[in-house]
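Trainee: no sequence on this one, just coordinates:
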């Protein structure tokens, strides 16, 4: 029997096990903007190499990225407080020591505020406004203050501070990895993982804000650079065991990501089940993510049906749920004959609207009461035939 080990002296357990606590440095093979030049959005398609990592994944899994803070934001913070960037500070439970600039760049969460941070920071200032804000009866105002603000806002609003750099750093949480739905099938792209990341940029309280990881990927990660990554399994979002089972996928915007992996997997494994994708975004001309690929899959009959909703292309805003209603009879027929139904994307609005629309479709086409339709959908969920990957 042939040995599977490259070096007989190395056992499998000696090989590095890459994980959340020990991420793999994945080389960036490709980083392109999927949106057209006149789009108001920027969606990056990243291709990363997993060669030599031993990492694997299945469609539906997520990739974690351990990000770094924006160097401009870190510089502003150090300047604001008059700190020395070379000063050695300790971070975390293990009291790891790092120069201040490195700690603020790679270890500390500086773009999010919490109630706890403000409560603890109050010990380092006599600012009356902050002392008042942290009172129990002002819990609502405190929560509101935290939303959309960051560490610099707090330091500017509630000084003067009687705190060392170490004392402020000790208030901060460890940077959390950002999770993204994987947009590729490892069967189609051995040793690679692809992501679809929308760059988050907005203005609040008079300052421009940037998503920590999404803007790192769009502005500062070039081909040839590396990103610290790990695979996060998703036990609640997966393809049916049988390639003969029909699947319905609703994924507007970056919600398309896991469905690109589903479709690639079906293409490679020659699945015979029908596939139906609902995709939506703002403008067909600039925001139809993976358009050429999807149309090719349609031609090759890997993708049975593709229905799109571009909300800004008509006077009346059309969303994916409107398309579902348009095809309600067929949608119910697919579901009634065993199809799995998937939703990926925005939890606050889209997923809720899609869920309500699905109940309406079942109610109408199944000639049920609202309660019966909701029970029908709950039953689908119990069977694992209604799955959501929402954020």
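Mentor: Arrived safely. Remember, it's a predicted structure, so these values are computed and weren't measured experimentally. Numbering: from 1, shown residues only.

Trainee: Could you use CA atoms for every contact and neighbour count after this?
Mentor: OK.

Trainee: Look at residue 286 and give its secondary structure.
Mentor: At residue 286 the chain is in helix, as set by DSSP: H, G, I helix; E, B strand; the rest coil.

Trainee: neighbours of it, just the number please.
Mentor: 16 (other Cα atoms under 10 Å).

Trainee: helix/strand/coil for residue 179?
Mentor: Assignment for residue 179 (three-state DSSP): strand.

Trainee: if I pick it, what's in contact with it?
Mentor: 62-65, 232 (Cα atoms under 8 Å, 6 or more residues apart in numbering).

Trainee: Report the buried residues of whichever strand in the chain runs longest.
Mentor: Determined from DSSP state E, the single longest strand within the chain is strand 24-33. With burial defined by 16 or more other Cα atoms under 10 Å, the residues of strand 24-33 counted as buried are 24-31, 33.

Trainee: this is the comparison structure:
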């Protein structure tokens, strides 16, 4: 047995099954092993119940089933970008260290039939867009909303929501789940936690409260340790050494504009209407040990633009060299604003504090619950600097740093396959630039990347996206819908399928405003068609004719064939803006109604089934 192969305790399996099991789990991380344990437990309970009892089971299995049926904490998480998963994993590790029987499950792996017998349940869930669930939670959320949801008079539960208060429906799905579980008869242990981008300020006390309740309810001795075991620091070059908190300094190899050969640079017009500046960026991961699969994202730790920092300081008449202490760190105000605080995304708490500082009745009125639509419009059109200029107010340097949210890394879909590009990661980046309220505006992270030159270092890490993967069965066909920079992961998908010799067909739907400026990777797609790496390509350029044509229109036009592909086992993927994702989903539902002969409710259920089966993946933002 090799040094890296896990040692398995005696189990009731034949020798060849043991070897297969050992091979399957070798090299997996903790999160993957936790998922497998919960998945296997669910399968066991489904096969053994109701006729099996601990007395009739093999000795190696009976204690585990008995523990599940008696005292157990179940933690379910729904995560779009990995934050909810990390919080749930931390709680699971703390609970296990405290001696609790605990299982950790991603929402789409949770056996819904077990909910009626659940006694202690913690849910950690992020909100996608305006109050929607993350994709891995759609099936569970629909189940809880539906008529099949059981009454839960014996359930005790708590919910932690992760969200972004720059959206009007902040942590919306968490709040609705919390209310729904109570409506079904569950007993809420304590109020739902609603965490903003500075997650740990809410998540840490929520976990402590959750752990205390679990220890009390499961009768764990008070003396049991509740701290995590000491972790040996990882050496540089080991993939685990790099994370969103400790990014790898990747060397920039290429920064190439791909938005049209005659593009002359940003020409600012109305908000959102600037000419496109889209970059193809190649970064070296050599020496990092980082690995990724097509569908994963690359996290980028950026700095805010110097011009934006100067604008905030000027608007508030503050000295950038003023020393400010916060959270144990002391830095000049300018550095806090450049590297530690969000300057382009607004939040409701900041607006409330600023309204008080400015004594702005208009701004206060927007924060009223009945004004969610108007507040959402403000979030969509104003950056921090716009609010400071529109409603002047006095702030001290210390107050400003305390009120602003921590600077969150940005995630970009990786546009390459390691099997083709080696120790590199490629990105497709839309550089935001527009004019609003008489001033030029730019995107913080996209502008940071656009300004990097070859040889510069970019702090990065890998964010896995397990639900957005090419099929393990290479004979399956795939349909990819990715307008604009949403095409990025599909470049990696096609490369991966070609390098692994997948026999299934690849069909891409791509859209942009104009053929001349927006057909990203045009020559690559044409080469892929000629070589057989890509089998079908449907295009939608919305502004090249009088009638606007979008990818959802092309889907409807090809509806019969799209439905036939799905019926024959094809996997479906959508990547791009949230609004586009909703329009595509509506088009898919209409296709299922028309060509599948189903009513609206059955068509919705059809698509939910595809999602829960892992055959309909979305990466929308």
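Mentor: The structure has been received and is ready for your questions. None of the values given here were measured: they were computed from a predicted structure.

Trainee: what about residue 325 of structure 1, neighbour count?
Mentor: By the criterion of other Cα under 10 Å, residue 325 of structure 1 has 17 neighbours.

Trainee: aligned partner of it in structure 2?
Mentor: In structure 2, residue 325 of structure 1 lines up with residue 556, judged by TM-score structural alignment.

Trainee: Now do the SS call for that match.
Mentor: Put simply, residue 556 of structure 2 is helix when judged by three-state DSSP.

Trainee: Compute the distance between it and residue 176 of structure 2, please.
Mentor: 33 Å (Cα to Cα, to the nearest Å).

Trainee: what does residue 102 of structure 2 give?
Mentor: 25 Å.

Trainee: quick one on the thing from earlier: so which of the buried residues of strand 24-33 of structure 1 comes closest to residue 106 of structure 1?
Mentor: Distance to residue 106 of structure 1, by Cα to Cα, is smallest for residue 25 among these, at 14.4 Å.

Trainee: which residue sits closest to the closest one, ignoring its sequence neighbours?
Mentor: Closest residue in space to residue 25 of structure 1, ignoring its immediate chain neighbours: residue 228 at 4.5 Å, by Cα to Cα, 6 or more residues apart in numbering.

Trainee: how about the one you found, what's its partner in structure 2?
Mentor: Taking TM-score structural alignment, the alignment pairs residue 228 of structure 1 with residue 459 from structure 2.

Trainee: Reformat the buried residues of strand 24-33 of structure 1 as JSON lines; add distance to residue 307 of structure 1.
Mentor: What follows is these, written out as JSON lines (distance: Cα to Cα, whole Å):
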{"residue": "24", "distance to residue 307 of structure 1": "38"}
{"residue": "25", "distance to residue 307 of structure 1": "38"}
{"residue": "26", "distance to residue 307 of structure 1": "35"}
{"residue": "27", "distance to residue 307 of structure 1": "35"}
{"residue": "28", "distance to residue 307 of structure 1": "32"}
{"residue": "29", "distance to residue 307 of structure 1": "31"}
{"residue": "30", "distance to residue 307 of structure 1": "28"}
{"residue": "31", "distance to residue 307 of structure 1": "27"}
{"residue": "33", "distance to residue 307 of structure 1": "23"}
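
Trainee: if we can go back for a sec, next, the match of residue 228 of structure 1: secondary structure please.
Mentor: Secondary structure for residue 459 of structure 2, judged by three-state DSSP, is strand.

Trainee: which residues touch it?
Mentor: Residues in contact with residue 459 of structure 2 (Cα under 8 Å, 6+ apart) are 247-250, 300-302.

Trainee: same thing but 6 Å
Mentor: 247-249, 300-301 (Cα atoms under 6 Å, 6 or more residues apart in numbering).

Trainee: same question, residue 234 of structure 2
Mentor: residue 241.

Trainee: just checking, what residue in structure 2 corresponds to residue 311 of structure 1?
Mentor: Using TM-score structural alignment, residue 311 of structure 1 lines up with residue 542 in structure 2.

Trainee: these two touch, right, its match and residue 513?
Mentor: Yes - Residue 542 of structure 2 is within contact range of residue 513, at 4.8 Å (criterion: Cα atoms under 6 Å).

Trainee: ok, which stretches of the stretch 201-350 of structure 1 are strands?
Mentor: In the stretch 201-350 of structure 1, the segments counted as strands under DSSP state E, counting those that start in this stretch are 201-204, 207-210, 226-232, 247-250, 275-281, 305-310, 340-345.

Trainee: Which stretch among these approaches residue 359 of structure 1 most closely?
Mentor: Across these, residue 359 of structure 1 has its closest neighbour in strand 340-345 (12.5 Å, Cα to Cα).

Trainee: start and end residues in structure 2 for that closest one, please.
Mentor: Matched against structure 2 by TM-score structural alignment, strand 340-345 of structure 1 falls on residues 571-576.

Trainee: can you pull out the strands in the stretch 51-200 of structure 1?
Mentor: For the stretch 51-200 of structure 1, the strands defined by DSSP E, counting those that start in this stretch cover 62-66, 88-91, 96-99, 178-181, 192-198.

Trainee: I should have written the stretch 1-150 of structure 2 there, sorry.
Mentor: 73-78, 102-106, 120-126.

Trainee: Tell me who's in contact with the match of residue 325 of structure 1.
Mentor: Going by Cα under 6 Å, 6+ apart, residue 556 of structure 2 touches no other residue.

Trainee: one more time with 8 Å, if that's ok
Mentor: Residue 556 of structure 2 is in contact with 587-588, 590-591, counting by Cα under 8 Å, 6+ apart.

Trainee: Where neighbours are concerned, which of those has the most?
Mentor: The residue in those with the most neighbours, by other Cα under 10 Å, is residue 591 (23 neighbours).

Trainee: What does that one correspond to in structure 1?
Mentor: Per TM-score structural alignment, residue 591 of structure 2 is aligned with residue 361.

Trainee: Likewise for residue 381 of structure 2?
Mentor: Residue 381 of structure 2 maps onto residue 148 in structure 1 when the alignment is built from TM-score structural alignment.

Trainee: I'd like the distance between its match and residue 108 of structure 1.
Mentor: Distance, residue 148 of structure 1 to residue 108 of structure 1, using Cα to Cα: 18 Å.
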